[in-house]
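Colleague: Here is a sequence with its predicted model. Questions after.
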Amino acid sequence: MTAATTAPVEAQDTHAHIDPAAQVANAATAPVQTRSERPHSFDAADFGVPTGREVNWKHTPVTQLTGLFRTSSDSDGVTVDVTPSRYLRTALGFGDAPRGEFFRPEDVVSAVAWQGGTEAQHIAIPADEEIAEPIFVQLVGQGAELRADQHIVIEAGPNSSATVVLRHTGSAQLAQNVEILVRDGARLTVVSAQEWADDAIHASAHQARVDRDASLTHFVVSFGGGVVRVNPNVELAGAGSEARLYGLSYADAGQHLESQVYMHHKGAHTVGDVLYKGALQGQGAHSVWIGDVLIGPDATGTDSYEANRNLVLTEGARADSIPNLEIETGDILGAGHASATGRFDDEQLFYLQARGITEEEARRLVVLGFLSDIVQRLGVPSLEEELLAAIELELQAVNA
């Protein structure tokens, strides 16, 4: 590992990487079967180049991501603007706290983003401060052929309250890490909205630690981009911590939208709720959701649930949905998972049409009702209005 990539590293488990072609040093030869067993490295070379046969890459069009499998000498393809700017602190280099306090790359792209993001943006909410208006981070791609490697740290001080919205527009090839630290008693909402142009490529790892009596609400909203893969990883480390992870996607023809979600209940009396919803239309539209929940041996009194729902609107679209649950203690309040993918409910359509509503309008109302459930949880009125308008535009396309 080079000096530029050094950082505090936890002792590695003697397991193989979930990616069999990426053997981290001292790993065994048996493929990893669970998300919790993935080893980590800050060196992209330790992971190798995915082939598409690996467990954590087999649903991803890896040939379209090859530009993100190695660091770039030119990494200015995305501009960043933070409003209000008073919450943007001095950039963090390697070894500058709190960068790397929790984040550990678990695949080649997150390691590339760590190495290439030599100066990490640091957004910090002071302790005890309650910020009513959202903090907007505008990330604008400067061209489909341009690269960017990026690391962002969002830190909510003890007993603070804030909403941070990451908005991705334009086009670029972006390898991105987002490190989220929610200190004791803090309440933080993070929204990552992917509104890219059709030719953008975006792979991002969001890793968050939630401390004692703190809460994180995290949204992944993906409408634009050619290939978008945003993988949230949340550790409920402190007793009484909570996390609510919500996702919304709308995939069009030829578009790939993916999220691999991991929630680790580590502390006692933690609460987790995961709900991702997606709509798909057009030939080759593809969505992927993989949800992993680990309830650790000390996570007594845990209450956790994860679900994924997909609505397929046309022929030729495909949704892959894989929920997983690991429980290492019997002393919990509850744990469960669910997944469903289907077409329009004929009974719903019949009910609406029987009341004089046309079939086209009935389909529109069903889709809006299905997706607006997530939109209305955002708590950012301007963004809610834009997303509802975007859904209307998508529906016009499918009904044309």
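Modeller: Nice, thanks for sending it over. Numbering: from 1, shown residues only.

Colleague: Going by C-alpha atoms from here, please, whenever you check contacts or count neighbours.
Modeller: Noted.

Colleague: quick one: contacts of the top helix by length along the chain?
Modeller: Under DSSP state H, the helix in the chain containing the largest number of residues is helix 381-399. Outside helix 381-399, the residues that touch it by C-alpha atoms under 8 Å, 6 or more residues apart in numbering are Tyr250, Gln281, Gly282, Leu313, Thr314, Glu360, Arg364, Leu368, Ser372, Val375, Gln376, Leu378.

Colleague: can we see that at 10 Å?
Modeller: Residues external to helix 381-399 that are found in contact with it (C-alpha atoms under 10 Å, 6 or more residues apart in numbering): 165, 167, 191, 193, 195, 221, 223, 248-252, 279-282, 313-314, 360-361, 363-364, 367-368, 371-372, 374-378.

Colleague: Now for Ile322, how many residues are close by?
Modeller: Neighbourhood size, Ile322 [other C-alpha atoms under 10 Å]: 17.

Colleague: Pretty sure Val230 sits against Ile201.
Modeller: No: the criterion here is C-alpha atoms under 10 Å, and Val230 misses it with Ile201 at 11.1 Å.

Colleague: ok, and here's another one to check against it:
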Amino acid sequence: MTAQAEAPTASTVTGHIDPAAAFVPVQTRSARERSNDPASFPVPSGREVNWKHTPLDRIASLLTDAPGAEAAVSITVAGPLAAAGLRHGEAPRGDVFVAEDVTAAIAWSRATEAVYLSIPAGVELEEPTIVDLRGAGGVAHAHIVLEAQPNARGTIVLRHAGTAALSENVEIIVRDGASLTVVAVQEWDDDAVHVAAHQARVDRDATLRHVVVSFGGSLVRINPSVDLAGTGSRGELYGLSFADAGQHLESQVFLHHHGAQTSGDVLYKGALQGDTARSVWIGDVLIGPDAVGTDSYEANRNLVLTDGARADSIPNLEIQTGDIRGAGHASATGRFDDEQLFYLQARGIDEEEARRLVVIGFLMEIVQKMGVPELEQRLVAAIEAELEQGPAR
């Protein structure tokens, strides 16, 4: 009798299986590892979904878990709010923030005292509070906690200038019925490097307007993450960037609709001029299973002014419930509209002035969302300066 060979089972067939092929990388923002322990994260290789667009050689000093330099970045506060300090374990530090990557985890552990600003319950601030962060060279780590207590109203502006390699965490808490505007302005010197993680929670019937404005710096990477946790909460996430030759300006935005009847509006706009000017925008919107009645939209638009500039734009939308009012996303990158230029030139405006008007008109939609007239004027002047400077840095 001829013996029959036993069919191999799945557990015995190993000869042609590549263990590396079984690895499936994390793709969705919500599934990423989160920890404030730097040891929880491997050093990025550049192949990870959240690092593959970032030139890691420029931020090498921020990937090492080592103390920063004394007085590398000074922080001063002006306006109606007085700053306090929060050490590790002191609430509300850590109520919201849990790092998503190694740079944020290092900043969490190395920033021994956080700057804390809180708008008291029921108070409406008539003028903004300005937080100036000025770099004097060297590596620095910072943690900032911003809180709007119930039914408070106000604006806080974070202004970055000088030169440094800064890893910064910004923790934002908007409690029931409050309305908070946070504007982060990056006007760094040409050699500065700035990596920041902004994480926010918006409670019941509260609103957060979050604006990122990036002009200066060799590399600026600002990643906002907003959790619309409470019923009826709203998130408005806006961004403006102007990249010149050699600059890398990046934002990875995450808007999580967690509570019911929430609404979100995400709009980032960028202009680029000069060889190797680069912008990266990744927008993730997650509408969770309990976020019934959600209304959400995200868009990114880029205006490329010269050859050699490149804008990467990646919108993502994940919906886990069918009971929503609406959701959508859009992305567009292009050059000048020839019809707009023709229209302006036909009315006696020379080409250079016509181009200036088109760029300013394109970016003004974001500038006007600041709600701070003095800052809006300053940003218009900065846009004018970028255009006068031209593509070369």
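Modeller: In hand now; what should we look at? Computed from a predicted structure; not experimentally measured.

Colleague: what TM-score do we get after superposing?
Modeller: For these two chains in superposition, a TM-score of 0.92 is obtained (TM-score structural alignment, normalised by the length of structure 2); 370 aligned residues with a C-alpha RMSD of 1.2 Å.

Colleague: From the contacts of helix 381-399 of structure 1, list the buried ones, please.
Modeller: For those, a neighbour count by 16 or more other C-alpha atoms under 10 Å gives the buried set as 165, 167, 191, 193, 195, 221, 223, 248-252, 279-282, 313-314, 363-364, 367-368, 371-372, 374-375, 378.

Colleague: So which of these sit within helices?
Modeller: Counting by DSSP H, the part of those found in helices is Arg363, Arg364, Val367, Leu368, Leu371, Ser372, Ile374, Val375.

Colleague: quick one on the thing from earlier: neighbour-wise, which of Val230 and Ile201 of structure 1 wins?
Modeller: Higher neighbour count among Val230 of structure 1 and Ile201: Ile201, with 26 against 22, using other C-alpha under 10 Å.

Colleague: And the more buried one? What does it align with in structure 2?
Modeller: Residue correspondence to structure 2 (TM-score structural alignment): Ile201 of structure 1 is matched to Val193.

Colleague: And the helices in the stretch 1-150 of structure 2, which stretches?
Modeller: Using DSSP state H, counting those that start in this stretch, the helices of the stretch 1-150 of structure 2 run over residues 102-110.

Colleague: and the counterpart of Asp101 of structure 2 in structure 1, what is it in contact with?
Modeller: Aligned by TM-score structural alignment, Asp101 of structure 2 pairs with Asp107 of structure 1. Residues near Asp107 of structure 1 by C-alpha under 10 Å, 6+ apart: 17-19, 22, 38-44, 46-50, 56-57, 69, 205.

Colleague: Stretch 273-288 of structure 1 aligns to what range in structure 2?
Modeller: By TM-score structural alignment, stretch 273-288 of structure 1 lines up with residues 265-280 in structure 2.

Colleague: And stretch 126-141 of structure 1, by the same measure?
Modeller: Going by TM-score structural alignment: stretch 126-141 of structure 1 matches residues 120-135.

Colleague: Equivalent analysis for stretch 302-319 of structure 1, please.
Modeller: Against structure 2, stretch 302-319 of structure 1 falls on residues 294-311 (TM-score structural alignment).

Colleague: And the matching stretch, end to end?
Modeller: Stretch 294-311 of structure 2 has an end-to-end distance of 30 Å (criterion: C-alpha to C-alpha, to the nearest Å).

Colleague: ditto for stretch 279-286 of structure 1
Modeller: Counting by C-alpha to C-alpha, the terminal residues of stretch 279-286 of structure 1 are separated by 10 Å.

Colleague: Give me the residues contacting it.
Modeller: 59-60, 223, 227, 248-258, 287, 309-320, 341-343, 367, 370-371, 391, 394-395, 397-398.

Colleague: what sits against Ala121 of structure 2?
Modeller: By C-alpha under 10 Å, 6+ apart, the contact list for Ala121 of structure 2 reads Ala148, Gln149, Pro150, Asn151, Ala152, Arg153, Arg175, Asp176, Gly177, Ala178.

Colleague: and which of those is nearest Gly137 of structure 2?
Modeller: Using C-alpha to C-alpha, Ala148 is the member of the contacts of Ala121 of structure 2 that lies nearest Gly137 of structure 2, at 32.4 Å.
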